[in-house]
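Asks: pasting a predicted model and its sequence here:
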Amino acid sequence: MDYSHGRLATILVAASIMVVGCTSSPPDSPPAPSPAVNQAGAGADGAGDPYYPTDGNGGYDVTDYNVSVSYDPAAGTLDGDTTVTANATADLNRFNLDLVGFDIGNVDVNDKPAQFTREGDHELVITPSEPVAKGASFKARVRYKGTPAAKEDGQLGKNGWQKSRSGGAFVAGEPHSATFWFPANDHPRDKATFRLTARVPDGWSVISNGREEPSTSAEGWTTFRWVEETRLATYLTTIGIDKWTYERSTLPDGIPVVTAYAPGVENKKQLEARLPEILTFLSSKFGPYPQKVAGGIYLNEDIGFSLETQGRPIYAKWTNLETVVHENAHQWFGDSVTVDTWADICLNECFASYAQWLWAEAKDRQNLDQRYRSAVDRVKGRDTFWGNKLYGMGKGNEFHGVYDKGVLAMHALRRQIGEDAFNRVLKEWPAAYKDANASWRQFEDFVQRIAGQDLRGFYDAWFHSDKIPADQYLYPGTLRG
């Protein structure tokens, strides 16, 4: 994700740095995950994230989402029919899915009618006609309809289903977006494959994640189909309904590229034309491109962020070259290697933000040591800048430090461990955790093994502290003046 409010490319090149206030944070060590079940046979109503404890659910792992929707832009209503395929990790008399809003028509589990209730603002509690045994694969089919919603998020603005100025709609948001349009186990820890079948009136079209399959038309409606074969976190799914202009091509290695432009942003084609160059550069730093597709979704909307929706990022109207670099760096850091909890967000944003510096170093011949020192000089006395922790930041503060303090921390880490070790980390970390989840603690251990150094003091100073690091950590290696 890239923030519009003082984007990193502007923040550290301009004469000043945007400073975001901090609030008090909890201890660094998150609580243990919740159990798979809350009581005998009842799947837990949360995945145990320290910041969003009711996000996701326990008792099962999703393997696939098969989402079918019909949307009428004129009426603003959606009919949905989603099948969730999962493996039970406990004996289940009942289990939960996450879904915001909608009227539920019926629910089937393994093709048999199931009972259901709604609890809270997003829990769909399902009781199958027969218990699901631990280790068994099962299918839960939910049919629903209504007007999709969005929700204000204090950090980033709206999350969820949003109307576009053309009359269409799109979905974007972090940490929440998927459950505003389909039922899911809504936590990054449970990654699954994804298939979308979307029916819209003729004249409208649909863009989503994954491989494009042939569309069909009948009785004034067109059905579009998209298949994402690489497992993804739920917040990385998307749908865009508009009168898109599509561009299709392939990368040199044959990976298909599909990019969609909303009416009014066709001028972004020149920017997207650099995608092969960007992916070639990022692959040289991070290893082979980890997705099976590429491209982008260019909105004509001034939303507060662009987002790394898997294989096909969503871009706000203000998107520039640095944003495209940032969101595609996320295809390694965030999409392929996904956070274990939301406290680990620096694994996504600190790396993607530093990718912009790597690009500037290679393409614009920027002296990053000089850029770093200038940035530190501008914020040296600003306690509110250093007060944003990069780990253990607390709920609601996940994005406050990772774009500015985070990029400085990554450059300091590079100088602390040396060029050879840092380059190994850039490639070996995404290779070691490809298509998996990882935590910040695992990253600290991983880097320390490669560096052959005791980095506990450095980590404490940069990632766990809310104070400016001591000079030995603020100016390591070639940063010493």
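Replies: Done, it's in.
Asks: please count neighbours and contacts with C-alpha atoms only from this point.
Replies: Fine.
Asks: by contact count, what packs against the longest helix seen in the chain?
Replies: If you go by DSSP state H, the chain has its longest helix at helix 346-363. If you count contacts as 3 or more Cα pairs under 8 Å, 6 or more residues apart in numbering; DSSP states H and E, helix 346-363 packs onto helix 321-329, strand 337-339, helix 405-417.
Asks: how near is the residue nearest to R225 when sequence neighbours are not counted to K145?
Replies: Spatially, and ignoring its direct neighbours in sequence, R225 is nearest to T197 (4.6 Å; Cα to Cα, 6 or more residues apart in numbering). Using Cα to Cα, to the nearest Å, T197 is found at 15 Å from K145.
Asks: repeat that for Q356.
Replies: The gap separating Q356 from K145 is 42 Å, by Cα to Cα.
Asks: also Y372?
Replies: Per Cα to Cα, Y372 is found 52 Å from K145.
Asks: can you name the element that comes right after the host helix or strand of the residue nearest to R225?
Replies: Using DSSP states H and E, T197 sits in strand 192-201. Sequence order places strand 205-208 as the next helix or strand after strand 192-201, per DSSP H and E.
Asks: comparison target below:
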Amino acid sequence: MIAGSRGRRILVAGVVGLGMLLAPAASLGVDHGGTSFVSGASGAGDAYFPFAGNGGYDVRHYDLDVTYAPPGPAPAPLTGRLDGEATLRLRATQNLDRFNLDLRGMEVDRVMIDGRQAREVAPPPDGETVEGLAYWQVQDDAARQWELTIQPRPRIKAGRTVRLVVRYHGDTTRPEDIEGVLYGWVTTRDGAMVVSEPEGSMTWYPVSDHPTDKATYSFEITVPEGKVAVANGLPARRPTTRQGWTTWYWRAPDLQASYLTTASVGDYEFRRSETPAGLPIIDAVDDGLTPDNLATTNASLALQAEMIDFLDQFGRYPFNSAGAIVDDDSVGYALETQTRPVYSRAASEGTVVHELAHQWFGNAVSPTRWADIWLNEGWATYAEWIWSEEQGGDTAQAQFDAVLEIPADDPFWHTVVADPGPLGLFLDPIYDRGAATLFALRTKIGDDAFLTGVRRWVSRYDDGTARTADFEVLFESVSGQDLDEFFDVWLHTPEKPTTW
């Protein structure tokens, strides 16, 4: 990712305060056979976002069928309308009495589990249960706690896979993340720019919104005729138009983290090409770009096939397609949405190689916890450095030296790269000190061990997640060196490195 700048409290069984790392299993139920059932945790256990993701199940697939009406022309309010039906195939990992999904700002109309309709009830007193199939919604903006709680009947035994359908609707605006930066379903005058890092997917569909619960996706996105809807993966079929509305169909068969999903809508023109190896590249470029931004974008996107070939030094490109979505929104934002990064205003060369590198680092291998985000951004920034050198620009050494020229008393060095805090995810040190860490590591262990390590990293953790500790263990193994001091200096100490 590259960014240009950086209600009422209801307590329900299984939902706790913001300071808790993991919401405990709060209610116990027993079926007639004596089996115990629990409430799935209301978070995935992430210290930075305690209520993002959920426990007790693994989502295997999302089928998202949404209809979107963008705002009217100015001076109409910058508000759209979203009507959706999300069909989830999920597998219980515990005996579940109830479980949660993340959903923010949407009204739920209907819930069905394996074809049986749930009924809506008011939240019961803390610790109590309501018999019968039920669902209710809990929202608490103060604690960033947005949960749709579902109580299935019959209860779901561990190992069982169920089909959950949630029908919902709501007005769309321009939601903000914890830092006040736009994310999620960002409403634009001509459509929507959908960019959800770190936990903004819940603003447009019910989801287990954490990288540790990856799933496959399919999309049906219906928009006013003349608008274009772009999502992850490849088109599943040709768009269809009926009574002034066009439906676009996309399918993403590769596992992906929820924050990497997109369903951007706008006045896009499609461009199709492929790499020499036959990988499809699909670009959607907004027809409202200024001439200068369009020229920059055209020049950068023309290099994508060459960039992918260059980045193959880290391992084979991990997905079924590549490309870009370039929107004319003025946010000044870029995000590595899987297979099809989103760029606002323009796609510069450095940003394009950065977001393409994320397809390996962040997308194929995602962070186990958001504290590990340097494993995304440090690698993508390092890819910018070596691409620049490859193209005859600044060398990686020169860019490393520029980082080391930052004075020791500069706040830049005060961030702990491996644990920056929830408000430090997108600070400069995560990118630049992260990249410098990789440059220094390569210098220390040599090219052969470094490249062996990075390929093994991608291969071992592809389709999953990994932590900083996993990274440290792997590179010690491939190098045969004790790197404890090195990693302590570069990743865990809020001071400028001097010796390593």
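Replies: Cool, got the structure. Computed from a predicted model, the values in this text were never measured in an experiment.
Asks: returning to what we had before: neighbour count: Q356 and K145 of the first structure, which is higher?
Replies: Q356 (22 against 19; other Cα atoms under 10 Å).
Asks: what's the more buried one aligned with over in the second structure?
Replies: Alignment note (TM-score structural alignment): Q356 of the first structure maps to E384 of the second structure.
Asks: surely its match is in contact with V353?
Replies: Yes - using Cα atoms under 8 Å, E384 of the second structure makes contact with V353 at a distance of 6.2 Å.
Asks: once you drop chain neighbours, what's closest to F224 of the first structure?
Replies: Using Cα to Cα, 6+ apart, the closest residue to F224 of the first structure is S215 (4.7 Å).
Asks: is it true that that neighbour touches W226?
Replies: No - with contact defined as Cα under 8 Å, S215 of the first structure does not count as touching W226 (9.5 Å).
Asks: more neighbours, those two?
Replies: Of the pair S215 of the first structure and W226, W226 is the one with more neighbours under other Cα under 10 Å, namely 22 against 15.
Asks: doesn't the residue nearest to F224 of the first structure fall inside a strand?
Replies: Yes - looking at S215 of the first structure with DSSP: H, G, I helix; E, B strand; the rest coil, it is inside a strand.
Asks: quick one: the strands in the stretch 51-200 of the first structure?
Replies: Taking DSSP state E, counting those that start in this stretch as the criterion, the stretch 51-200 of the first structure contains strands spanning 60-72, 77-88, 95-98, 103-109, 112-119, 123-127, 137-146, 150-153, 157-163, 169-172, 192-201.
Asks: of those strands, which stretch is the most buried?
Replies: Across these, averaging neighbours per residue (mean count of other Cα atoms under 10 Å) puts strand 95-98 on top, at a mean of 27.
Asks: excluding its backbone neighbours, what's nearest T203 of the second structure?
Replies: Nearest to T203 of the second structure is R104, by Cα to Cα, 6+ apart, at 4.8 Å.
Asks: next up, the contacts around whatever residue of the first structure lines up with the one you found.
Replies: Using TM-score structural alignment, the equivalent of R104 of the second structure in the first structure is V100. Applying Cα atoms under 8 Å, 6 or more residues apart in numbering to V100 of the first structure gives the contacts 121-123, 149, 179-181.
Asks: conserved subset of the residues you listed in the second structure?
Replies: Comparing the contacts of V100 of the first structure with the second structure on both residues aligned by TM-score structural alignment, their matches' Cα atoms under 8 Å, the contacts found in both are 122-123, 179-181.
Asks: just the buried residues of those residues.
Replies: The neighbour-count criterion (16 or more other Cα atoms under 10 Å) marks 122-123, 179-181 among those as buried.
Asks: closest one of the residues you listed to N38 of the first structure?
Replies: N38 of the first structure has its nearest neighbour among these in E123, at 14.2 Å by Cα to Cα.
Asks: coming back round to it: and of the strands of the stretch 51-200 of the first structure, who's closest to I11 of the first structure?
Replies: For the strands of the stretch 51-200 of the first structure, the distance to I11 of the first structure is smallest for strand 157-163, at 19.7 Å, taking Cα to Cα.
Asks: please state the offset of that closest one from the chain centre?
Replies: Centroid separation between strand 157-163 of the first structure and its chain, computed with Cα atoms, centre = their mean, to the nearest Å, is 15 Å.
Asks: which residue packs closest to the alignment partner in the first structure of D432 of the second structure, ignoring adjacent ones?
Replies: In the first structure, D432 of the second structure lines up with D404, judged by TM-score structural alignment. Counting by Cα to Cα, 6+ apart, D404 of the first structure lies nearest to L8, which is 6.3 Å off, once chain neighbours are set aside.
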